[in-house]
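Q: model this:
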Amino acid sequence: MKNSEKLLALISSRGWKVATLAEKADIKYTTLKSLIDRDLRNITVAQALSISQALDVKVSDFIQEAAPMTDENSYLNPSNGFKIKEAKSVYETTPSNKRSLSILNYYGQISAGELTSINSIEKEDVIELPKSMLGKYADRPGAFMMRVNGDSMDKIIPNNSYVVCIPVEEHELHDNDIVIYSYNNESSMKRFSVRGDYVVFSPESNNPKYFDFAISKDTESEVEILAKVILYAVTLG
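A: Predicted coordinates:
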């Protein structure tokens, strides 16, 4: 069964139309229709995840399993999105230790705006991404993905984008890293820097309501850096 046929079957099983899924996944109808017409070729990470969330299924339920990255046959290429393998899945013949995939926990939304309770963040799914996308962090323990909720970083990372993050030690933090931090048991995503005696978390937003949050190094223990962002995916159009 083709990828588009799998997706259409999932849509039909819920009594939906393509337009219904487009609305629930926050994807333009014409964009989704074009993706289906092309058997989901060149679908982006963000689009695939939005569709899987809307349908409450895994990406692999409507897209063939990922093959190891090559020039001719890649599951996900940062420059052009998914390329679906049309031949028989190599998972049937490739030993597991040669699969070039990283497995990440997928959590709920992270606030890129007002602080949000860290207790509300729970694991929702498991995501597979090619190790080539994560570079030197491909085998980093604890890497995870979240969906951005808010516009405090929208000059760089728009609302509803997806971010891949890794837990970090203090010595791994650098000025201008984008981090997820917790303050008084609430969390947010901002750009990190050290300015004199202060640790500063700065927005990069088109919305003027956001401002720097600075905390003295003397009370720095009240802030916990949970992770830093190493990759993000944005839906275009």
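Q: please make it C-alpha for all contacts and neighbour counts, starting now.
A: Will do.
Q: all the strands of this protein, in order from the start?
A: Ranges of strands within the chain are 76-77, 81-82, 101-111, 116-117, 123-130, 144-149, 162-166, 178-183, 186-195, 198-202, 213-216, 223-233, based on DSSP state E.
Q: residues making contact with the last one?
A: By Cα atoms under 8 Å, 6 or more residues apart in numbering, the surrounding residues in contact with strand 223-233 are 45-46, 134, 157, 161-168, 177-184.
Q: Proceed likewise with the subsequent sequence, for comparison:
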Amino acid sequence: MMSKVATTGQRLKEIMNETGMKQVDILNKSLPFQKSLEISMGKSALSQYVNDVQEPDQQRIYLLAQTLDVNEAWLMGYNVNKIKIDAETYIATPSPTTELPYYGTVSAGGFEYASVDPDLMQVPTHLIKDNNSYFILKTNGDSMNKVIANGHYVIVQDIRDGNYTLKNNDILIFKSGSEYTMKRVRKTDTMLHLEPDSYINEFETQSFEINDCLDVEIIGKVIYSFREFN
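A: Here you go, the predicted structure:
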């Protein structure tokens, strides 16, 4: 059974120590892959990944795995073989899956209505932890496209049981009335800020006074994003 034993930052540092590569070398080596895969990655983003400030999304994991010629799951920190397996010569054993409720789209812009009647989707069991409630949403919009592209699915941990401690920079699902949105969160002593993370400058931070945001409810924390290829 796969389990996570390291962070992506630790894996990147391991490669750098083994090869003598620096961050700039990884970035330069990635440029042809960025062009062919149409996946961008800048100097600042790579530095955040190496130093575990931010986890790369699935697109950047794929980009880095191709650049460094390593297994994606290994790069994510799982206890698997580091060597990338050729898909044409490897017959994979199907991974155990778990069925999660899928509630349709969630806005990555302003607050929008989301369905309350879920379908079901299968996801690899290793992506979730036991004893927690999860559900799936599909991103609608570009306000988070630096980390979660429009059309990507997100696995959300339901945190309405009260055990969650708000951390700045977490990506959360918020509810206001019957409408929902997905944003990074930043909290000060007096304000709650819902911040976009986009390559498009038109999106603005939504700010609420702590003492006057009773109608804004935190529903869940985004723990994983993925794209489905049909």
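Q: hang on, the earlier thing: tell me which of the strands of structure 1 sits nearest to T70 of structure 1.
A: Nearest of those to T70 of structure 1, taken as Cα to Cα: strand 76-77 at 9.6 Å.
Q: can you tell me the distance between the two ends of stretch 98-115 of structure 2?
A: Using Cα to Cα, to the nearest Å, one end of stretch 98-115 of structure 2 lies 21 Å from the other.
Q: what sits against E204 of structure 1?
A: Each residue near E204 of structure 1 by Cα under 8 Å, 6+ apart is listed here: 152-156, 190-191.
Q: roughly how far does the aligned partner of it in structure 2 sit from S143 of structure 2?
A: In structure 2, E204 of structure 1 lines up with D197, judged by TM-score structural alignment. From D197 of structure 2 across to S143 of structure 2, the span is 6 Å (Cα to Cα).
Q: what about E204 of structure 2, neighbour count?
A: 14 (other Cα atoms under 10 Å).
Q: excluding covalently adjacent residues, which one is nearest to it?
A: Take E204 of structure 2 and drop its neighbours on the chain: the residue closest to it by Cα to Cα, 6 or more residues apart in numbering is P196, 6.7 Å away.
Q: quick check: the one you found touching R186?
A: No. Here P196 of structure 2 lies out of contact with R186, judged by Cα atoms under 8 Å, at a distance of 10.8 Å.
Q: when those two are compared, which one has more neighbours?
A: The neighbour count for P196 of structure 2 versus R186, taken as other Cα under 10 Å, is higher for P196 (25 against 17).
Q: can you turn the buried part of the contacts of E204 of structure 1 into a ChimeraX selection?
A: Listed next is the ChimeraX selection for buried residues among the contacts of E204 of structure 1, using 16 or more other Cα atoms under 10 Å:
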select :152,153,154,190,191
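Q: turn the contacts of E204 of structure 1 into a markdown table, columns for distance to E72 of structure 1.
A: Formatted as a markdown table, the contacts of E204 of structure 1 follow (distance: Cα to Cα, whole Å):
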| residue | distance to E72 of structure 1 |
| --- | --- |
| S152 | 38 |
| M153 | 35 |
| D154 | 34 |
| K155 | 34 |
| I156 | 31 |
| K190 | 37 |
| R191 | 37 |
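Q: okay, and which of the contacts of E204 of structure 1 map to helices?
A: Judged by DSSP state H, the contacts of E204 of structure 1 include no members of helices.
Q: filter the contacts of strand 223-233 of structure 1 to the buried ones?
A: For those, a burial check counting by 16+ other Cα under 10 Å picks out 45-46, 134, 157, 161-167, 177-183.
Q: residues contacting the residue nearest to the spatial centre of structure 1?
A: The centre of structure 1 sits closest to Y162, judged by Cα atoms, centre = their mean, with a distance of 2.7 Å. Applying Cα under 8 Å, 6+ apart, we find Y162 of structure 1 in contact with 46, 145-148, 232-234.
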